[in-house]
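*Asks:* One predicted model, sequence on top.
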Amino acid sequence: MVTLQAKNLTLEDVQNLLGLQEEVDGSFTNLLDLKPLTEFEQQELTQIRDDFRHYIASGKVSEGQVKFLVIAPLMRLAGFYKAPLEITLEEDIAAIEIVDEDTKINGRLDILAVKKTLSKTEAAFWILVVEAKNSEISALAGLPQLLAYAYKSLEYQPNIWGLTTNGVTYQFVHIRQGNPPTYQLLPDLSLINSERLVQLLQVLKSIRDLVAA
């Protein structure tokens, strides 16, 4: 059996190995209920943006800094730290086996949000996956790895939300069960652009409400 590392896969590899097909022209408003932000939330967003801008101005921002400076406070502000959700870090993903191809995909994920359940096996299901990449790398560079991670969950749930980011740009993806399974890229959002920054938190909050329901 051939074993592949998820981080080394290309988008073409993922499409061919897992049978995923892309749907085009994704829209947040067709999938999510985006609600206005409070004044407090907008102030917190501005602070997160300003803190990160300081680090960007000083040079390259590492993956670890992206997680600490941006992802963690955004997830907290969006409510992902509240019950019934919990966050797990740097977990090994269950191996994905492609029987027809005699291939196995292994990997590790950076941040994982899951529902709390009484079942230990169900607690490993991921709902939102964040692939934090170095700020000089395109957010889309994390898409093949993200799709490989999220694919396993299609055995247990009809759809999955994912996010890949380099700290500045945020690329959401919606993955659905089907024959074949499909994924849809949503319009990219930004920490720097004020309008798209507001929408970023709106999207995160709406996804949080969906997965916590």
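*Replies:* Okay, I see it. Here the structure is a predicted model, which is why all the values come from computation and not from measurement. Numbering: from 1, shown residues only.

*Asks:* from here on, contacts and neighbour counts on C-alpha atoms
*Replies:* Will do.

*Asks:* Report the central residue of this structure.
*Replies:* Centroid-nearest residue in the chain: residue 163, 2.3 Å away (criterion: Cα atoms, centre = their mean).

*Asks:* In contact with it, which residues?
*Replies:* 128, 129, 130, 131, 146, 170, 171, 172, 173 (Cα atoms under 8 Å, 6 or more residues apart in numbering).

*Asks:* likewise residue 206?
*Replies:* Residue 206 neighbours (Cα under 8 Å, 6+ apart): 32, 33, 34, 35.

*Asks:* Now these in JSON lines, please, with extra columns for neighbour count and distance to residue 155.
*Replies:* Output for those, formatted as JSON lines (neighbours: other Cα atoms under 10 Å; distance: Cα to Cα, whole Å):
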{"residue": "32", "neighbour count": "16", "distance to residue 155": "23"}
{"residue": "33", "neighbour count": "14", "distance to residue 155": "26"}
{"residue": "34", "neighbour count": "17", "distance to residue 155": "28"}
{"residue": "35", "neighbour count": "12", "distance to residue 155": "31"}
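
*Asks:* Comparison target below:
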Amino acid sequence: MVQIIQGKDITLAQLIDEFGLQRADNAQFFSEWQHDLPELSDLEKQSLNEVKAEYLHLSRYQILEPVVKMVVLSPLLRLAGFYQPPFYIALEQQVEICSEDEGTIVRGSIDILVFKPPFWVLVVEAKRADYSLVPAIPQALAYMLADVSSEKPVFGFISNGNEFRFLKLIKAETSQYALSDLFALDSRDDIYTVVKVLKRLAGLIRNTSATLSTSS
């Protein structure tokens, strides 16, 4: 009998058992969030300071997922360049993945999908402000596994407005993933680092696209 699991209910244990996903032991597997990060201009820093101030003001009351997307995630993705070529944005993208024996199906919708045809670049999951990011990790990984491409890495970005974490997944015979450190908006300069990482990922994809265009 086929077991159908909603993406929001998937666990890491199920991804390991049903889909063979493994956490990478090599620290270099996900070095993109640590090295060669671009600098931010004073204007970009000013914009991020405004995002931080607006969020802290609004957080006096309960902040739901749509507010997290509008107030925090949208300006971060814009500053990182994900609203410009070669990227496109899709909201609430429906996805489905099946285990190798087709005994388990995971279904759900990605909050924000950044893609560069034909492959996915960034899976963004937003949670309400009072939610932990821990349950969002297997949910994002499940959606990242649904990417139709192989070999190219897929990145994830999860946030509840105040906390941020990046993920990287490479699909293979044994798919592997890794996580960045946890960043917090109310820490001094963490929001700057978050945008630097996003810019770094956007730059990597642009350079890859340019190289492929030149060689073809």
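*Replies:* Here it is on my side, so go on. Worth saying up front: this structure is predicted, and the values here are computed from it rather than measured.

*Asks:* What does the TM-score come to for these two?
*Replies:* Once the chains are overlaid, their TM-score stands at 0.89 when taken by TM-score structural alignment, normalised by the length of the first structure; 204 aligned residues with a Cα RMSD of 1.9 Å.

*Asks:* Map the residue nearest to the centre of the first structure onto the second structure.
*Replies:* Under the alignment (TM-score structural alignment), residue 163 of the first structure maps onto residue 157 of the second structure.

*Asks:* again, but for residue 182 of the first structure
*Replies:* Under TM-score structural alignment, residue 182 of the first structure pairs with residue 176 in the second structure.

*Asks:* Wasn't the match of residue 163 of the first structure part of a strand?
*Replies:* Yes. Counting by DSSP: H, G, I helix; E, B strand; the rest coil, residue 157 of the second structure falls inside a strand.

*Asks:* So it versus residue 123 of the second structure, what's the distance?
*Replies:* Separation of residue 157 of the second structure from residue 123 of the second structure (Cα to Cα, to the nearest Å): 6 Å.

*Asks:* Equivalent analysis for residue 38 of the second structure, please.
*Replies:* Distance from residue 38 of the second structure to residue 123 of the second structure, by Cα to Cα: 21 Å.

*Asks:* max-length helix in the second structure?
*Replies:* For the second structure, the helix that runs over the most residues, judged by DSSP state H, is helix 190-215.

*Asks:* next helix or strand past the longest strand seen in the second structure?
*Replies:* In the second structure, with assignment by DSSP state E, the single longest strand is strand 104-116. Following strand 104-116 of the second structure in sequence order, the next helix or strand is strand 119-126 (DSSP states H and E).

*Asks:* by contact count, what packs against that following strand?
*Replies:* Judged by 3 or more Cα pairs under 8 Å, 6 or more residues apart in numbering; DSSP states H and E, the packing partners of strand 119-126 of the second structure are strand 104-116, helix 136-145, strand 154-159.

*Asks:* got TSV for these, with distance to residue 67 of the second structure too?
*Replies:* Below are these laid out as TSV (distance: least, Cα to Cα, whole Å):
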stretch	distance to residue 67 of the second structure
strand 104-116	13
helix 136-145	17
strand 154-159	12
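
*Asks:* mind checking which of those is nearest residue 214 of the second structure?
*Replies:* Residue 214 of the second structure lies closest, by Cα to Cα, to one member of these: strand 104-116, at 16.7 Å.

*Asks:* and the closest residue to residue 116 of the second structure other than its chain neighbours, how many residues sit next to it?
*Replies:* Spatial nearest neighbour of residue 116 of the second structure, excluding adjacent residues (Cα to Cα, 6 or more residues apart in numbering): residue 87 at 5.0 Å. As a burial measure, residue 87 of the second structure scores 18 neighbours (other Cα atoms under 10 Å).

*Asks:* Quick check: the gap between residue 87 of the second structure and residue 21 of the second structure.
*Replies:* From residue 87 of the second structure to residue 21 of the second structure the distance is 27 Å (Cα to Cα).

*Asks:* what's the answer for residue 171 of the second structure, then?
*Replies:* Distance from residue 171 of the second structure to residue 21 of the second structure, counting by Cα to Cα: 9 Å.

*Asks:* hang on, residue 20 of the second structure packs against residue 177?
*Replies:* No. At 11.2 Å, residue 20 of the second structure and residue 177 do not qualify as touching, with contact defined as Cα atoms under 8 Å.

*Asks:* So between those two, which is more surrounded?
*Replies:* A direct count of neighbours by other Cα under 10 Å for residue 20 of the second structure and residue 177 places residue 177 higher, at 21 against 16.

*Asks:* how big's the offset between whichever helix or strand the more buried one is part of and the first structure?
*Replies:* Element membership of residue 177 of the second structure [criterion: DSSP H and E] is strand 176-179. By mean Cα distance after the TM-score superposition for the first structure, the fitted strand 176-179 of the second structure averages 0.7 Å away from its aligned residues in the first structure.

*Asks:* which helices and strands sit right next to that strand?
*Replies:* strand 22-23, strand 163-170.

*Asks:* Off-centre distance for that strand?
*Replies:* Relative to the centre of its chain, strand 176-179 of the second structure is centred 12 Å away, using Cα atoms, centre = their mean, to the nearest Å.

*Asks:* Need the contact partners of that strand.
*Replies:* Applying Cα under 8 Å, 6+ apart, the set of residues contacting strand 176-179 of the second structure from outside is 21, 22, 23, 24, 29, 30, 165, 166, 167, 168, 169, 170.

*Asks:* Done for today, thanks.
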